[in-house]
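Engineer: sequence plus predicted model, see below.
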Amino acid sequence: MGKLERGAGLRSLSAIANSGSSEAGSFAYDEDTLRSLIKKWLELADHYEGSLKRVNLGEVKPPGLDFASERHAKAANSSGKAYMAYLAQNYEYSIQQAQLLQNTLDDYLGVEHHSVADFNKTEVEETGPQAGI
């Protein structure tokens, strides 16, 4: 148990993962922990959103009319657009994680599910703009 066999691949990893004692592991969050985690995910989403609003990558003009200038501008634009997509994807992921935790908290409290998007807008208005990443 706990030993990887060379070349055995995923089967050995699965065997290790499933080789625990007969007791099932578990974890639990209390209400304060859930609220804290929701807040942290929303803060992270705010950072990504702030970065998206501050930068406008992907619109580099070639410095010259030569072939090399055009290629460098094209590469810079491609990289900038990929970075913007990365920021947008991580913003959405952060909001989704906050929403999952909010749903869990609402279920625990026995109340109707609330949207973290509404909660997040209220928080930003109260505290002002957040610094980005």
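Structural biologist: Okay, I see it.

Engineer: drop to CA atoms for contacts and neighbour counts, all remaining ones
Structural biologist: Will do.

Engineer: helices of this structure, residue ranges please.
Structural biologist: 10-17, 31-54, 67-109, 116-127 (DSSP state H).

Engineer: now the ones you listed as JSON lines including mean neighbour count and distance to Lys61?
Structural biologist: Formatted as JSON lines, these follow (neighbours: other C-alpha atoms under 10 Å; distance: least, C-alpha to C-alpha, whole Å):
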{"stretch": "helix 10-17", "mean neighbour count": "13", "distance to Lys61": "48"}
{"stretch": "helix 31-54", "mean neighbour count": "18", "distance to Lys61": "19"}
{"stretch": "helix 67-109", "mean neighbour count": "16", "distance to Lys61": "6"}
{"stretch": "helix 116-127", "mean neighbour count": "13", "distance to Lys61": "35"}
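
Engineer: another one to put next to it:
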Amino acid sequence: MVPDAQSPAYDPSRTWSMPEPNGVPAPGSYGVPACSGGSGFAYDEATLRELAKDWDDLADEFRADRQKAYYVVGAQGPGLEYASQGNAELVRASGEALLETLAGREKYCRAMAARFRAALGEQAAAEEAHRTEIDQAGGSL
């Protein structure tokens, strides 16, 4: 089957970006990352704050899911026969694995939020250094 001209297809030479209202990138809402001249990206302050909050919110969701997973860890068999007890043991083991996975994901999200907060701190320090430099030169912001 030959795709027609209207079907979407991946083209590595095409620039993929979401259109902005009136062609103006909005601060925050993940904005458009600006190349920092080296490897990586540079975001404005609003975007860094939003990213940190989003990662923390996601971590909070994983924490809430962990609270619910304790029900799985405490599962009991419906009867006293071997099959019920064996099934409950497997369910509890699955719950333990779920708890471990959710804890790891929460930890990862907290670490990502911390990275964005650290970037905010670095950005504030750089702005203060530039402000001091301008003040020493007798200029103004």
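Structural biologist: Yep, it's here. Keep in mind that what you see is a predicted model, and the values were worked out from it rather than measured.

Engineer: quick revisit: right, and the helices of the first structure - which one's nearest Val60 of the first structure?
Structural biologist: Taking C-alpha to C-alpha, helix 67-109 is the member of the helices of the first structure nearest to Val60 of the first structure, at 5.6 Å.

Engineer: and Ala24 of the first structure, which of the helices of the first structure is closest to it?
Structural biologist: Per C-alpha to C-alpha, nearest to Ala24 of the first structure of the helices of the first structure: helix 10-17, 12.1 Å.

Engineer: quick one: map Leu87 of the first structure onto the second structure.
Structural biologist: Leu87 of the first structure maps onto Leu102 in the second structure, with residues paired by TM-score structural alignment.

Engineer: wait, what's in contact with its match?
Structural biologist: Going by C-alpha atoms under 8 Å, 6 or more residues apart in numbering, Leu102 of the second structure touches 62-63, 65-66.

Engineer: go again using 7 Å as the cut-off
Structural biologist: 62, 66 (C-alpha atoms under 7 Å, 6 or more residues apart in numbering).

Engineer: and it, how far is that from Gly74 of the second structure?
Structural biologist: Distance, Leu102 of the second structure to Gly74 of the second structure, using C-alpha to C-alpha, to the nearest Å: 17 Å.

Engineer: quick revisit: and the helices of the first structure as JSON lines, adding distance to Ala24 of the first structure?
Structural biologist: Converted to JSON lines, the helices of the first structure look like this (distance: least, C-alpha to C-alpha, whole Å):
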{"stretch": "helix 10-17", "distance to Ala24 of the first structure": "12"}
{"stretch": "helix 31-54", "distance to Ala24 of the first structure": "23"}
{"stretch": "helix 67-109", "distance to Ala24 of the first structure": "21"}
{"stretch": "helix 116-127", "distance to Ala24 of the first structure": "32"}
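
Engineer: ok, which of those helices comes nearest Gly2 of the first structure?
Structural biologist: Comparing the helices of the first structure by their distance to Gly2 of the first structure (C-alpha to C-alpha), the top pick is helix 10-17, with 5.6 Å.

Engineer: right, I'll call it a day here.
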